[in-house]
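Engineer: Sequence and computational prediction follow.
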Amino acid sequence: MIIRVRHVAAACVLGAALTACASSAPEAARPAPSSTSSRPPTLTPGPGGLTPVFEHGPRGEDKTVALTFDADMTADQGPRAAAGEHFDNPRLIATLRALKVPATVFMTGRWAEEYPAEARAIGADPLFEVANHSYSHYAFTGDCYGLPRVDAGRMRSDVERAYASFRKAGVENPMPYFRFPGGCYDQQVLKTLAPTGVTAVQWDVVSGDAFATDSDAVARQVMEGVKPGSVVVMHCTRSAAPATERAVRALVPQLRAKGYRFVKVSQQIGAAEARH
């Protein structure tokens, strides 16, 4: 299933043609502003200890943008994968590597189970960071774009099961960040997940890549929405977001030409916390 906007949320092998683009220094080489320790930065819990929600980084002169990719796969889509449907997108990952674009991949536990070698490779690459997108990709609230709903009593275990799947796949040091399936949450859900210690990560720019076939339209929508500190939501799922890799090839040089620097979500969260 694919993430779309919701009001409660505030809402890959390339050829030689990419060589010139890939020659620029990788933004990932810059440390996060709060990198005084090896522990990933998180936001301070909200009132009453609620799970904090992050939507974008500081709107300052430092023109950073975080590309995030949801590796979606629901708990019951194994038969579709076995029949040949591709929920991964290795060409997209290769494109990000060739262009030296750091990114945050919000991965479901089911995706990690289906593609353990790819999950492990993404997690081992310093260009990327792996974060939690639930195990099942079931919704955490009702009325969430037709997604099945996880029982309230199983929400924490669904998040924890995803981390267990990452460990089983060999993903080292997944980030303490969580993205709600469908972007759907409410105050009660934030209270329920508080003991997990995660920071919920949403976005402020919707790429529109879900089921899109026009990569230029996806790139244009991102370019029109990006501001300093933006978090862009995209997808790492071939079957449901076939235009994403082409859109990334188009928008990366455009953003760099406008002075934007690509960072991971952890760097933006670190910058936000450093300002408090």
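Structural biologist: Sure thing, it's come through.
Engineer: okay, CA-based contacts and neighbour counts for the rest of this
Structural biologist: Noted.
Engineer: Pull the contacting residues for the spatially closest residue to Arg246 that is not a sequence neighbour.
Structural biologist: Spatially, and ignoring its direct neighbours in sequence, Arg246 is nearest to Ser215 (5.7 Å; Cα to Cα, 6 or more residues apart in numbering). Shown in contact with Ser215 (Cα atoms under 8 Å, 6 or more residues apart in numbering): Asp209, Ala243, Thr244, Arg246, Ala247.
Engineer: Can you tell me which of the residues you listed is nearest Leu92?
Structural biologist: The nearest member of these to Leu92, counting by Cα to Cα, is Thr244 at 7.3 Å.
Engineer: From Leu190, how far out is the residue nearest to Arg246?
Structural biologist: 35 Å (Cα to Cα, to the nearest Å).
Engineer: Over to Gly229?
Structural biologist: Computed as Cα to Cα, the Gly229 to Leu190 distance reads 24 Å.
Engineer: more crowded one of these two?
Structural biologist: Gly229 (28 against 21; other Cα atoms under 10 Å).
Engineer: Give the helix, strand or coil label for the residue nearest to that one when sequence neighbours are not counted.
Structural biologist: Sequence neighbours aside, Gly57 is the residue nearest to Gly229 in space, at 4.0 Å (criterion: Cα to Cα, 6+ apart). Judged by DSSP: H, G, I helix; E, B strand; the rest coil, the three-state class of Gly57 is coil.
Engineer: so how many other residues sit close to Gly57?
Structural biologist: Gly57 has 26 neighbouring residues, counting by other Cα under 10 Å.
Engineer: Isn't it up against Ala272?
Structural biologist: Yes. Applying Cα atoms under 8 Å, one finds Gly57 in contact with Ala272, separated by 5.9 Å.
Engineer: Got another one to weigh against that:
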Amino acid sequence: MIPPVRRLAALCALGALGASLTACGTSPAPHPARPAPAAASATPSRPPTLAPGPAGLTPVFRHGPRTAGRTVALTFDADMTADQGPRAARGEHFDNPGLIAALRTLRVPATVFMTGRWAEEYPAQARAIGRDPLFEVANHSFSHYAFTDDCYGLPTVSGDRMRADVERAYTALRRVGVPDAMPYFRFPGGCYDRRALRAVSATGVTAVQWDVVSGDAFATDADAVAQDVLDGVRPGSVVVMHCTRSAAPTTERAVRAIVPELRRRGYRFVKVSELIGAASGRR
């Protein structure tokens, strides 16, 4: 749950609990390059991506076309860092199986941006999500280090490690059995600059941001979270939420309120790939 930008700054100041969303583990070691999705995937064609930006920079996607029908993509960040294993062992829950079950019950397609460390901690869940056609899994880095300085108090990954952090996450996803992680990447904290876009450009990803902030980070009022989403959604919107029980305990309840109301308003839920396909002319 990346709360409204001001809220996220407060999130990061919450100390040990805030670390579940923003702290990062040790710097990742360099890793072999991730194979092109078309080679690694069993799908007949490469998932849609945006064309590179100026000077070949990684393209950034925030929302789909506003005039292509009432579609909306719910996205969920599955956050866990390399140093949080002991906390998980003591019973802290960085997963949220109830949320995933609710999405299945409601038949809501969704995109899960998963850190490599989360996938390593919850391999069976990562594999089940990755193999469920209702969902698609995308990359949220391995370590959840920030890719810029001054990103809500996050420690930063050095410029020469940025590409390796993205590639290491794809490797972790493959190792736990996620067969076709999408070529989409969400920067930790949503923070990026030209250096970061240049650093990850060789991975071939499209960076995915959002235009609706749910405010579910550390929220205690599910109705308020739901209202933030309902007030912000427009055709083609990308909503950012979280899949972390200890840091986003109200998300499941909020989703159960959001989904029927948006459907009543005529919205259709889609994955990010469908919105990117519409934006790039691939539908």
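Structural biologist: Thanks, I have the structure now. Given the structure is predicted, the values throughout are model-derived calculations rather than measurements.
Engineer: TM-score of the superposition?
Structural biologist: For this chain pair, the superposition-based TM-score is 0.87 by TM-score structural alignment, normalised by the length of structure 1; 247 aligned residues with a Cα RMSD of 1.6 Å.
Engineer: on that earlier part again, which residue in structure 2 aligns with the residue nearest to Gly229 of structure 1?
Structural biologist: Superposed on structure 2 with TM-score structural alignment, Gly57 of structure 1 falls opposite Gly64.
Engineer: Contact partners for its match?
Structural biologist: By Cα under 8 Å, 6+ apart, Gly64 of structure 2 lies in contact with Pro235, Gly236, Ser237, Val238, Leu275, Ile276, Ala278, Ala279.
Engineer: Equivalent analysis for Ala240 of structure 1, please.
Structural biologist: For Ala240 of structure 1, the contact set (Cα under 8 Å, 6+ apart) comprises Met1, Ile2, Phe87, Ala210, Phe211.
Engineer: and the residue nearest to Arg246 of structure 1, what pairs with it in structure 2?
Structural biologist: By TM-score structural alignment, Ser215 of structure 1 lines up with Ala222.
Engineer: do Arg238 of structure 1 as well
Structural biologist: Aligned by TM-score structural alignment, Arg238 of structure 1 pairs with Arg245 of structure 2.
Engineer: What is the burial count for its match?
Structural biologist: Arg245 of structure 2 has 21 neighbours, counted by other Cα under 10 Å.
Engineer: And for Ala39 of structure 2?
Structural biologist: Ala39 of structure 2 is flanked by 11 other residues according to other Cα under 10 Å.
Engineer: Which residue range of structure 2 does stretch 184-191 of structure 1 align onto?
Structural biologist: Under TM-score structural alignment, stretch 184-191 of structure 1 corresponds to residues 191-198 of structure 2.
Engineer: ignore the last one, stretch 81-91 of structure 1
Structural biologist: Under TM-score structural alignment, the match for stretch 81-91 of structure 1 is residues 88-98.
Engineer: buried ones in that stretch?
Structural biologist: Within stretch 88-98 of structure 2, the residues that count as buried by 16 or more other Cα atoms under 10 Å are Glu92, His93, Phe94, Asp95, Asn96.
Engineer: how close does the match of Ser215 of structure 1 get to Thr105 of structure 2?
Structural biologist: Noted for Ala222 of structure 2: a distance of 19 Å to Thr105 of structure 2, by Cα to Cα.
Engineer: repeat for Arg127 of structure 2
Structural biologist: Distance, Arg127 of structure 2 to Thr105 of structure 2, by Cα to Cα: 19 Å.
Engineer: Would you reformat the buried residues of stretch 88-98 of structure 2 as a markdown table and include distance to Thr22 of structure 2 and secondary structure?
Structural biologist: Shown next, in a markdown table, are these (distance: Cα to Cα, whole Å; DSSP: H, G, I helix; E, B strand; the rest coil):
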| residue | distance to Thr22 of structure 2 | secondary structure |
| --- | --- | --- |
| Glu92 | 16 | coil |
| His93 | 15 | coil |
| Phe94 | 12 | coil |
| Asp95 | 15 | coil |
| Asn96 | 17 | coil |
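Engineer: For the residues you listed, which two are the farthest from each other?
Structural biologist: Based on Cα to Cα, the longest span within those runs between Glu92 and Asn96 and measures 11.1 Å.
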